[in-house]
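Enquirer: mind looking at a prediction? Sequence and model below.
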Amino acid sequence: MKKLAITLLIPLCGYAATAQTKRKPATKKATVAPVKMTGITDSASYAFGFSMASGLKANGVKALNYDLLMKGLKDVFQGHAPLLTEQSSQKVIGNLFKGITMEKYAAEIAKEKNFLEGNLKVPGVRSTASGLQYIVVSPGNGASPKPTDNVTVNYKGTLLNGKQFDSSYDRKEPLSIGVDRVIPGWTEGLQLMTPGSKYKFFIPYNLAYGERPMGQDIPPYSMLIFEVELLKVNSK
């Protein structure tokens, strides 16, 4: 009985192999008529489209609604009323690129978030309602600066990975600046300090430069770590 089963299986296997190797009848591919450019307007139109798309793709845009893209072009050239106001247009474009940038830096954003959550468990680390974290390295004396004051400080700034991007110590030149003329994390942090004190600040990206890069050293969505020494307060 076992031998019979094996005998029956052999031709079936052969049929299956034959069936799998049979080729499907070839289907004719739809032919696409070549685009003809008969004048300077045609050539320039294509060049505008190609150049615009190349720039958008290079900045992370993967696809667009091409029907609405064409409608936008036609509405301008044909004098039709726009579907969006100029303000709304700028907002949706900004939100699109913001989303693209967030996706690109999602891993770094998550890493910084995890660091800040864990950093709260470190002895000596304090946090404000805004999310600014700090350590009092050494206390000072006197009155804290107000937003309207000018201060003189020494500082060193690094990224989470330890890369230094700025240091007044290296320049051997303290910085004098208005308390309200710096990133939000600094404006808030300086008002916690007193002359002669030294603090270490852990500044979330939303209190730093946000989704914007700052030069070549600070990428978008960067948490910043600063060691700041308040030398003196100069009232305006």
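Expert: Nice, thanks for sending it over.

Enquirer: please make it C-alpha for all contacts and neighbour counts, starting now.
Expert: Fine.

Enquirer: tell me how far Lys91 lies from Lys98.
Expert: 10 Å (C-alpha to C-alpha, to the nearest Å).

Enquirer: more crowded one of those two?
Expert: Regarding Lys91 and Lys98, a neighbour count based on other C-alpha atoms under 10 Å identifies Lys98 as having more, with 14 against 11.

Enquirer: show residues contacting the helix or strand containing that one.
Expert: Under the criterion of DSSP states H and E, Lys98 resides in helix 86-104. Here helix 86-104 makes contact (C-alpha atoms under 8 Å, 6 or more residues apart in numbering) with 60-61, 211, 220-221.

Enquirer: downstream of it, the next helix or strand is which one?
Expert: Next along the chain after helix 86-104, taking DSSP H and E as the criterion, comes helix 106-119.

Enquirer: so for stretch 175-190, what gets flagged as buried?
Expert: 178-180, 183-190 (16 or more other C-alpha atoms under 10 Å).

Enquirer: below is structure B, check it against A:
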Amino acid sequence: MKFFKPTLVAIALLSVMGCQESATQEEKAIALDTEIQKQAYGLGASIGMYMERNLEEHDKVGLSLDKSIIIRGFTDSMAGKSQIEKEDIQALLMNLDQAMKAKQREQALASAEASLAEGQKFLEENAKKDGVQVTESGIQYVVLKAAEGEKPVATDTVKVHYKGTFINGEQFDSSYDRNQPAVFPLNGVIPGWTESVQLMSVGSKYKFTIPSDLAYGPNGKPPQVPGNSVLEFEIELLEIVKPEAAPQVGDQ
């Protein structure tokens, strides 16, 4: 597993550089005068940050790892006196990896179930608001800016600006922030988008509330979108992108 090796090295580095309580201040100090010294320190710092993130992930699922035991395992192994055989270590780490994945699946399922109930309640309340219209499939929308332009069909490619948020208002995506409109075929996105954008005319701007089954469903789009998320999008239809005409025989 890729995760454990840098983690062990990082903890060993931390123990050498900062965790020896008996070391004096002079012994703790290190020279960073040359490029190679700085590179060595940067490598250690990078591994340390990677290690910290991974240990935090274990903590989140209730599989906290005792750093002192990890350090002891590292130093014992370096000294050639590991208390556990290499083959057993590999099996133990595989078991830990499997336990980690099982805990993550368990938490994701619980989160998805809670999100489904929360989303259904939100849709029921949102549908009662003034100006909200509901399609037969359950998509809710409000016209923010009307227009009389052409409407796309599912096989068209469109250019849009958009902002995507969860029902709590937290933004997860925005072409406005990137200062770059998105261009995509309507039949190549989530079903809620395929249906929604066909309601719009070029130049219009709508706000859509899309049920989870017409978005990313129970699996979500990890790590950005949790399972069973109802999503809201403000979409501005800028253009229906027409395919370039094929050159005629004899054209120069």
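Expert: On my side now, so go ahead. Just so it is clear, the model here is predicted, and its values are computed rather than measured.

Enquirer: tell me the buried residues within the contacts of helix 86-104 of the first structure.
Expert: Using 16+ other C-alpha under 10 Å as the burial test, those include 211, 220-221 as buried.

Enquirer: turn those into a markdown table, including distance to Lys232 of the first structure.
Expert: As requested, those are arranged in a markdown table below (distance: C-alpha to C-alpha, whole Å):
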| residue | distance to Lys232 of the first structure |
| --- | --- |
| Glu211 | 32 |
| Pro220 | 32 |
| Tyr221 | 31 |
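
Enquirer: what is the nearest of those residues to Asn119 of the first structure?
Expert: Among these, Tyr221 lies closest to Asn119 of the first structure (C-alpha to C-alpha), at 18.2 Å.

Enquirer: so the closest one is in which element?
Expert: Under the assignment here (DSSP H and E), Tyr221 of the first structure is part of no helix and no strand.

Enquirer: next one: Lys74 of the first structure
Expert: Per DSSP H and E: helix 66-77 holds Lys74 of the first structure.

Enquirer: ranges for the helices of the first structure?
Expert: 2-21, 40-58, 66-77, 86-104, 106-119, 168-171, 184-190 (DSSP state H).

Enquirer: most tightly packed of the ones you listed?
Expert: Comparing these by mean neighbour count (mean count of other C-alpha atoms under 10 Å), helix 184-190 ranks first with a mean of 20.

Enquirer: corresponding residue for Phe208 of the second structure in the first structure?
Expert: Counting by TM-score structural alignment, Phe208 of the second structure corresponds to Phe201 in the first structure.

Enquirer: ok, its match to Leu9 of the first structure distance?
Expert: From Phe201 of the first structure to Leu9 of the first structure the distance is 76 Å (C-alpha to C-alpha).

Enquirer: again with Arg171 of the first structure
Expert: To Leu9 of the first structure, Arg171 of the first structure is 85 Å away according to C-alpha to C-alpha.

Enquirer: and the gap between Ala143 of the first structure and Leu230 of the first structure?
Expert: Counting by C-alpha to C-alpha, the gap from Ala143 of the first structure to Leu230 of the first structure is 12 Å.

Enquirer: Tyr221 of the first structure now?
Expert: Relative to Leu230 of the first structure, and taking C-alpha to C-alpha, Tyr221 of the first structure is found at 27 Å.

Enquirer: aligned to Trp109 of the first structure, what sits in the second structure?
Expert: Quick fix: residue 109 of the first structure is Ile, not Trp. Under TM-score structural alignment, Ile109 of the first structure pairs with Leu116 in the second structure.

Enquirer: ok, that match - contacts?
Expert: Per C-alpha under 8 Å, 6+ apart, neighbours of Leu116 of the second structure: 212, 228-229.

Enquirer: keep only those residues that stay in contact in the first structure.
Expert: Among the contacts of Leu116 of the second structure, the contacts conserved in the first structure (both residues aligned by TM-score structural alignment, their matches' C-alpha atoms under 8 Å) are 228-229.

Enquirer: compute the distance from the centre of stretch 97-111 of the first structure to the centre of its chain.
Expert: 5 Å (C-alpha atoms, centre = their mean, to the nearest Å).

Enquirer: and stretch 171-191 of the second structure, by the same measure?
Expert: With C-alpha atoms, centre = their mean, you get 16 Å for stretch 171-191 of the second structure.

Enquirer: whereabouts in the first structure does that stretch align?
Expert: Counting by TM-score structural alignment, stretch 171-191 of the second structure falls onto residues 164-184 of the first structure.

Enquirer: other residues contacting that stretch?
Expert: 145-159, 186-187, 190, 207-209, 217-218.

Enquirer: again, but for stretch 145-152 of the second structure
Expert: With C-alpha under 8 Å, 6+ apart, stretch 145-152 of the second structure has contacts from 158, 197-206, 240.
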